[in-house]
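Participant: Sequence first, then the predicted structure, then my questions.
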Amino acid sequence: MLGVCPESVRRWKRQWEQGGASALRRSPARGRPSKLDDAQVEVVRAALEQGAQAHGFEADLWTLERVGLVVERVTGVKLARASVWRLLTGRLGWGLQRPQRRAVERDESEVARWVAHEWPRIKRGR
């Protein structure tokens, strides 16, 4: 009648008799426990907020490998790349950011002046 296996119905009835309606509620999926506790995650957060150069890297740019090295240095726990990604996006709430590819010498006011004055003159000349 319900389109489910009779054993499932018996299991649900047994759960309801033992724990009531709350026993029938879906429980969150359990997985392997995290290697880092909340205190360690906060230590990692503080270390990452100091910047990559503070940890001996040339550029102030974080990669998964660099974050993994810092995590290992400050907590002693070695994480796989996928675990580093989950740490950054899940527990720390950080997201993917890519550096803009622009010249360091770029002068925004000069670019705006060129677009406003020079470009129309060049376009008219065609």
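Facilitator: Cool, the structure landed.
Participant: CA atoms for contacts and neighbours, from now on please.
Facilitator: Will do.
Participant: With adjacent residues omitted, what lies nearest to the residue nearest the centre of the chain?
Facilitator: Nearest to the mean C-alpha position of the chain, by CA atoms, centre = their mean, lies T89 at 1.5 Å. In this structure, T89 finds its nearest non-sequential neighbour in G95, 5.7 Å apart by CA to CA, 6 or more residues apart in numbering.
Participant: then this one, side by side with the first:
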Amino acid sequence: MRYPQGGGLTAERRAFREHIRMQAAELFALGHDNAAIAKQLRVSVRSVQRWHQAWEHGGTPALESKGQASRPKLSEALFEVLEQELAKGPVAHGWPDQTWTLARIKTLIGRRFHKTMTLSAIAQMLHRHGFSHQVPARRAIERDEEAVTGWVKETWPQVETPWRRSGPGSASKTKPASR
């Protein structure tokens, strides 16, 4: 299962799972068997056994949701500061061009907030806040369209391997002729 928000469940999904645990608590109070509860709620017997043990020690409150598994590394206030820093551009932070990369953002977070994050966590955080991968709106001024067209027509076909063989092949991975 892929989780949104870079880990953990959505609030709706947490509430749904808590509702199932509360149904199980009602059935525990009525004295139902763990296997019967698991079948009725369509969950594993092991989960019901864990819930039952928690219910016996702490009652129904022990089955309530504890909230998100982890908090984000950057709070909303820190993310606003990060947004302001990103708006200044990479050149203002010492990079030679105006391209933000995940590695550069990771370095900026480390310098500014003294926190470390993985590149994927940074990408998920940015996506959560509405950022997306962007392609430059304009082509470089130095771009030579004739050279690009010539390279695509002449050089690329020689570099690219053909998708299909000209002769018959084999689906066998063990047959040397199929490679």
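Facilitator: Cool, the structure landed. Quick caveat: nothing in here was measured; it's all calculated off a predicted structure.
Participant: Look up how far L126 of structure 2 lies from the equivalent of the residue nearest to T89 of structure 1 over in structure 2.
Facilitator: Matched by TM-score structural alignment, G95 of structure 1 corresponds to S132 in structure 2. According to CA to CA, to the nearest Å, S132 of structure 2 and L126 of structure 2 sit 7 Å apart.
Participant: Between these two, point out the one with more neighbours.
Facilitator: L126 (16 against 11; other CA atoms under 10 Å).
Participant: Would you mind listing the residues in contact with that one?
Facilitator: Contact analysis of L126 of structure 2 by CA atoms under 8 Å, 6 or more residues apart in numbering lists S132.
Participant: Of all the helix elements in structure 2, which one is longest?
Facilitator: helix 11-29 (DSSP state H).
Participant: Going by neighbour count, which residues in it are buried?
Facilitator: 14, 18, 21-22, 24-25, 27-28 (16 or more other CA atoms under 10 Å).
Participant: just how off-centre is it within its chain?
Facilitator: 27 Å (CA atoms, centre = their mean, to the nearest Å).
Participant: so it matches what in structure 1?
Facilitator: Per the alignment by TM-score structural alignment, helix 11-29 of structure 2 matches no residues in structure 1.
Participant: Remind me what that helix packs against, helices and strands.
Facilitator: helix 34-41, helix 45-58 (3 or more CA pairs under 8 Å, 6 or more residues apart in numbering; DSSP states H and E).
Participant: could you pull out the helices for structure 1?
Facilitator: 6-19, 38-49, 64-75, 81-86, 108-113, 119-124.
Participant: could you dump these to JSON lines with mean neighbour count and distance to R101 of structure 1?
Facilitator: Listed next are the helices of structure 1 as JSON lines, based on neighbours: other CA atoms under 10 Å; distance: least, CA to CA, whole Å:
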{"stretch": "helix 6-19", "mean neighbour count": "12", "distance to R101 of structure 1": "58"}
{"stretch": "helix 38-49", "mean neighbour count": "14", "distance to R101 of structure 1": "23"}
{"stretch": "helix 64-75", "mean neighbour count": "16", "distance to R101 of structure 1": "20"}
{"stretch": "helix 81-86", "mean neighbour count": "16", "distance to R101 of structure 1": "23"}
{"stretch": "helix 108-113", "mean neighbour count": "10", "distance to R101 of structure 1": "14"}
{"stretch": "helix 119-124", "mean neighbour count": "10", "distance to R101 of structure 1": "23"}
